[in-house]
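Q: Need a 3D model of the following:
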Amino acid sequence: METSQTTSLAQSLYCAEQLQRSEARAGEAAGYSLAQLMSLAGRAVFEQLQHRVGAGARIAICCGEGNNGGDGYIVARLAHQAGYKVDVYALKANTKLDHTGNEPALQARQACRELGLTEQPLLDCLSCSPDLVIDAVFGIGLSRPLEGELAEWVRKLKQSRVPVLAVDIPSGIDADTGTVMGEAVIAETTVTMIAYKRGLFTGASRNHVGHLVLADLGVGQHFVQLEKSDWRRVTDNPYPWLGERPIGAHKGDNGHVLIVGAGPGMPGASVLAMLAALRAGAGKVSVACHPSNVSIIASQQPEAMVHGIEQPEQLTSLLDAASAIVVGPGLGRDEWAFNIYRACMAVNTCKVIDADALYWLAHDPVQSSQLILTPHPGEAARLLKCRTQDIEKDRFAHALSLHNQYHAQVVLKGAGSLISSSRGNWLVDRGSPAMASGGMGDCLAGLIGALVAQGLAPAQALTAGVYWHAVAGEEAGAEGVRGTLASDLMPIIRKLVNGWMPE
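A: Okay, here's the model as predicted:
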């Protein structure tokens, strides 16, 4: 069964400890025992199985020793009774059952044996040439990397390319961080139980989860009453934050964005930020750049105003006139760039800090709630003085660290971008691999700057900007993920900031 998808349950993200602590209590509140919850979970997976393969198909069901395995044994029984060809593979095949342990899981396993479904070793799960594999080996409680025979089992599944339906979470994925622990199953579909686990939505897990189905088992709303969610998904179009533009509006009502960047030989990034700011609705957009780039940038869009800056003193009037400042696209890392950066940081106007400005921020730190930081993992590592792989091991913790250390509004970009801000912690699970091309970050920076200029609070502008940028990337990449350009997002951004959303 799929959840009713109320807003609270659809947005809320939890860690494994919360599920382990309160799933039984949520079940009790709904009038279910643990055995009944397990039965409901198995049925939810079986229903997804039916959507993917017809009766008579051969199903290899891989089961572990805990509750996840119990769910798998229930699927095996239901599939067998429905006419599927079922083969059961166990982590510890044909072991003597000790009924002092996990009783519901043991009962489910015993029921399979009574039906004549014998258990075979896990590594043999492809010997039956299955049409579908059910991964019910490890759930959210896994705390160690998969090694030895378990790692070999995962590698065989990957090489086979047989579709996998994962129970709760693909085996080998950390439920809290989304990292791969040694090896991890790549699922075509994952059916997760009761509530969303936050690790399913970001980092490496995005390559393993496949289509995600939430089966709340009729207890999800009880669970959200018991446990607070520290991270939430952005699920609604943020257009109401901007609202309708008054009939009598003029350009001065809609803000002035100043793009500061474009050092010698690097005009392109500032052009993209400029175009995004214009298409996102800013009343005026100016670009402050190295004098060598003025003619190049000015030729790209006549509506923008372009100023050559040799000395930081020349920025003063431009900074004073700006409603929002975007610092960094193509700025560079030479003395000119540093002096320009310092001049921008001296004013109190809200600033989007991107690209090379993040480099300078790491070397010359500033703390302010008026800063909006947009790092990718490598830039985040520089800001926190750690390694990129450290960031990716726990994106949630490092997004929070950036917010706390710089007192800023922060997005940690990547698959499942994380926003840590003064208005809460959010995850944007939109976007497309089509966005894996140069200039996308410059486009995002200009978009956010325009939203600030039009009156959104920094945290609001960041959240709306990241969400719309991701949706625009999906639409731009709809005809194929290869060859999509950042400039392809511009007409879509224009539609999004006017209230349009794809169906």
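
Q: can we go C-alpha only for contacts and neighbour counts from here?
A: Fine.

Q: G252 belongs to a strand, doesn't it?
A: No: secondary structure of G252 (DSSP: H, G, I helix; E, B strand; the rest coil): helix, not part of a strand.

Q: Another for comparison:
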Amino acid sequence: MLPLLTPEQMRRADMAAIECGVPSLVLMENAARSAADILQKWLQPPSASSPTVLIACGSGNNGGDGFALARHLACRGWKVMVWWTGSREQMSPETLTNLTALEGLGIPTHHLPPGQLPPPPPPAEVVVDALLGIGARPPLRSDVLPILRVLGSLPARRVALDVPTGLNAETGEADPEAFRAELTITMFAAKTGLFLNEGWHLCGRVEVASLGVPLNLAAAHADTWALEWDDIRQRFPLRPRISTKFDYGRVGIIAGSAMMAGAAALAANAAIRSGAGLVYLYTAGRIHSAVLPEVIARQLPSTPEGWLAAEALPLLHELLERVDALVLGPGIGVAAVPVVAELLRSIPERLPTVIDADALRAITPDSRIPSLWVLTPHIGEFARMTGEDRSHVARHAPWLARQWAQRWGGVLLLKHVPTIITDGKRSYWNL
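A: Prediction:
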């Protein structure tokens, strides 16, 4: 798993590295060297033997990263031009050291005082945005806008250091004129805002530059993680040659109705393909022809309209005693919610249970659920369950998901971009 940090968590991780004895100037140097490696590899093969790059730097530490990157690229034969804004008095010692080094080495730099328009830009194959770092929030300052407009007008590849200027590194909200990158080289660990809201559109490909310290320093400050393929593979170990279906669990699926038999088929087939040994499908609808023959399917008593009927409850109670995990809800329809609400009171707390689709209508803002239950709403269902405004949910999904998971208990899997899985304490995102 990869740690995803907020700006505040990133500051604490930086301080932890410094407290371990790694000076801030060394961290900046390592970040710039790693960024140069990433940039050079990304541009391969370059259109010219000596690529030309224009780097726009601010006076904060993001600008310091840009100054150091300029030096490393110049050492590799790149033709480098640096624009910088702000003042030397605003710079940290590390940022000022790297600007002074550029000037001492004769690498071209041009200062842009506040209110002064940028000069005609040189022809550049790549432009790099190192204007504002993770501490900046929209709206953009007036002194930065003219520079961004010039950078955006150039027919060049676009790269952002740490985060694109104009993007909130925590929430992914952005100024309308934020820098739009093809590649974002973020420092030490990815930031949450790169994968939320406008972050998806502004960051392009995201690569993480090393600060030359172990990643566990960043991980120690994270409460949000991005899932990787290896995290999933580890949960599907190789099976012993001598084993049978009875060794791999029994899944019960209560799904479907006369109008939505396909939902039951999809759920049952997915359970088979995920590796369950025995899958029991109990459905009020017809058994769809797409249901795999391995599925043990049973039709339940239904209403004249084809919805799950209360007369099915004794059979469902028997199913609860037979299975090791339960899926409840796909395709059951709104009319079945009273039966679902009654059934929920009978599910043993020991039984891992996924509640999906219209079964979620039985969950209210005041509900409390066992720790082994998983609620799987999409944004619209989640808004209905909580009474929150849908657009508010869409823009603040990670924080609302964590808040409501704490309130309900259990696990919440919010189907969004990204998919958010949380128990209220830690969150895992499927990017």
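
Q: what about the residue most central in space within the first structure, distance to T349 of the first structure?
A: Centroid check for the first structure by C-alpha atoms, centre = their mean gives G416 as the closest residue, at 1.2 Å. Distance, G416 of the first structure to T349 of the first structure, using C-alpha to C-alpha, to the nearest Å: 29 Å.

Q: How about V191 of the first structure?
A: 46 Å.

Q: now Q389 of the first structure
A: 34 Å.

Q: thinking again about what came up before, and the residue nearest to the centre of the first structure, what is it in contact with?
A: Neighbour list for G416 of the first structure: F201, T202, G203, R206, L427, V428, D429, R430 [criterion: C-alpha atoms under 8 Å, 6 or more residues apart in numbering].

Q: thinking again about what came up before, look at V191 and T349 of the first structure and report which has more neighbours.
A: V191 (27 against 17; other C-alpha atoms under 10 Å).

Q: Can you tell me the SS state at that one?
A: When classified by three-state DSSP, V191 of the first structure comes out as strand.

Q: mind listing the helices for the stretch 151-300 of the first structure?
A: Remark: helices assigned in the stretch 151-300 of the first structure by DSSP state H, counting those that start in this stretch are 220-226, 239-242, 268-279, 294-298.

Q: What is the longest one packed up against?
A: Contacting helix 268-279 of the first structure under the criterion 3 or more C-alpha pairs under 8 Å, 6 or more residues apart in numbering; DSSP states H and E are the following elements: strand 256-260, strand 284-289, helix 294-298, helix 440-453, helix 490-496.

Q: Name the residues that touch it?
A: 257, 259-262, 284-287, 297, 300-301, 304, 329-330, 439, 442-450, 486-487, 490-491, 493-494.

Q: With the second structure overlaid, report how far that helix is off on average.
A: In the superposition with the second structure, the average deviation recorded for helix 268-279 of the first structure is 1.3 Å (mean C-alpha distance after the TM-score superposition for the first structure).

Q: so that helix matches what in the second structure?
A: Counting by TM-score structural alignment, helix 268-279 of the first structure pairs with residues 262-273 of the second structure.

Q: quick one: buried residues of that stretch?
A: The neighbour-count check on stretch 262-273 of the second structure (16 or more other C-alpha atoms under 10 Å) flags G262, A263, A264, A265, L266, A267, A268, N269, A271, I272 as buried.

Q: Quick one: buried ones out of the contacts of helix 268-279 of the first structure?
A: 257, 259-262, 284-287, 297, 304, 329-330, 439, 442-450, 486-487, 490, 493-494.

Q: the strands in the stretch 401-503 of the first structure, which residues?
A: Ranges of strands within the stretch 401-503 of the first structure are 409-412, 417-421, 424-428, based on DSSP state E, counting those that start in this stretch.

Q: where in the second structure is the aligned partner of the first one, by residue range?
A: Read that as strand 409-412 of the first structure. The alignment of strand 409-412 of the first structure onto the second structure (TM-score structural alignment) covers residues 411-414.

Q: Need the contact partners of the matching stretch.
A: Stretch 411-414 of the second structure has contacts (C-alpha under 8 Å, 6+ apart) with 371-379, 382, 401-402, 405, 419-424.

Q: before we move on, what about stretch 16-31 of the second structure?
A: Residues contacting stretch 16-31 of the second structure (C-alpha under 8 Å, 6+ apart): G64, D65, A68, E94, M187, F188, A209, S210, L211, G212, V213, L217.

Q: Need the buried ones from those residues selected in PyMOL.
A: Buried subset of the contacts of stretch 16-31 of the second structure, written as a PyMOL selection, criterion 16+ other C-alpha under 10 Å:
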select buried, resi 64+65+68+94+187+188+209+210+211+212+217
